[in-house]
Each structure stands twice: as C-alpha cells, then as structure tokens.
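> Starting from these lines, generate the structure:
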Amino acid sequence: MSVTVRIPTILRSHTAGAAEVTASGATVAEVLESLEGRFPGIRERVTEEDGEIRRFMNVYVGDDDIRFADGVRTAVAPGAVMSVIPAVAGGQETALLPRR
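Next up is the predicted model:
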C-alpha cells in the first residue's frame, strides 16, 4: 500500500510540479528510495551520503518529527502522510535589529 508524500516547493522541480506524490515503503528510508526510483535526484536533496536526513531538512510522518523517533528507520504505515519540510532560518531576530 502506498503513502502520500508532501513535497515542498523547492523540490517540486523533481516531481514535475506536484505538491503531493505517492510512494511505497515500510520505513522513511524505503519511502525515500521509492521516491528516488520515480523522481531521480530527489533523495540527494533530502539525505546526506550516509542516508540520514540533511540537517536543514525536516521529515514528519503524520505529526511526528522523525528526528525524535527512529530517524530514517521510522515506520511508515500504509496510508500515512509523510511531509518533507525545509528548515527556515532568520526571522524575528533580524527584524528586531535597528536599520542602518
């Protein structure tokens, strides 16, 4: 059975613009492998060479951040939603600085 993977805007060039795609796999690593088979090049944007998630990317299965579960070995149930979300830097700290 497949899972739904939500793709961030920055990676949609790999999915022909699709915001959501389906993939198969029982773990996050297997789902990423399935995505790579359909959309070559997407995995290297999400993972390091050792297969772990890049530090500036966040992956959720449902509402759970996989960093606080089993990482790429986190189980993904059939029908689940997996979200890939790039980390956001900057923000309010810089907005509070005086302009020069």
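> Going by C-alpha atoms from here, please, whenever you check contacts or count neighbours.
Fine.
> three-state assignment of the most centrally placed residue in the chain?
The chain has V84 as the residue nearest its centroid, 2.3 Å off, counting by CA atoms, centre = their mean. Assigned with DSSP: H, G, I helix; E, B strand; the rest coil, V84 falls in the strand class.
> Another for comparison:
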Amino acid sequence: MVKVTIWGSLRSATDGQVEVEVDARNFKELLDRLATEYPGLKPQIERGVSLALDGKIYREAWFTEIGPKSEVVLMPYMTGG
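All right, here's what the predicted structure looks like:
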C-alpha cells in the first residue's frame, strides 16, 4: 500500500481526507486506483494532475515506480516556467 497525501482542492473529492492509501506499484496504477476508489478525483485526473515522489514533481511519468515507503503527493496540474 502507498500512502498518498492529497493536496489542496483535491481533498474535496476524498471527503476531506488529507491522506489515503492505495495499492499501486507505479503512477499509472496509482491514478487508476484513485479514480476508481474516489470517483470525484476522476475528472481532475483526466484533466491532468502532478505527482510528487520523494520531493520531485512528475507529470505523465506513468511507469515511474513507487516504493512502499515513498512520499507521494497528488496535486492539481502544476504549470509555470
């Protein structure tokens, strides 16, 4: 199981939960399971989200592996430059 911190406005889709647990080995599995277990997250996931893994922000890194002790944060898609 992977603990995922839900950031900001995305918490409304997890009934206000700051942290949730899902069974996933990579980002694709994590996003698929989050969309299934928390249907309110699905529209945002489809629009795009950013995931931070151990302090590094990723977007569309589908098969990046996640370890059971990894720090994972789900955020609305981050833009900027």
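> May I have the residues that are in contact with the residue nearest to the centre of structure 1?
Counting by CA atoms under 8 Å, 6 or more residues apart in numbering, V84 of structure 1 makes contact with 5-8, 57-60.
> In ChimeraX, select just the buried ones from these.
In ChimeraX, selecting the buried portion of these, with burial taken from 16 or more other CA atoms under 10 Å, looks like this:
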select :5,6,7,8,58,59,60
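> if you count residues, which helix in structure 2 comes out on top?
Counting by DSSP state H, the longest helix found in structure 2 is helix 27-37.
> Mind giving me the packing neighbours of that one?
The contact analysis (3 or more CA pairs under 8 Å, 6 or more residues apart in numbering; DSSP states H and E) places helix 27-37 of structure 2 against strand 19-22, helix 42-47.
> what packs against the shortest one?
Other helices and strands packing on strand 19-22 of structure 2, by 3+ CA pairs under 8 Å, 6+ apart, are strand 2-6, helix 27-37.
> Name the stretch among these that sits most buried.
Counting by mean count of other CA atoms under 10 Å, strand 2-6 has the highest mean neighbour count of those, with a mean of 20.
> That one: average distance to aligned residues in structure 1?
With mean CA distance after the TM-score superposition for structure 1, strand 2-6 of structure 2 departs from structure 1 by a mean of 0.8 Å once superposed.
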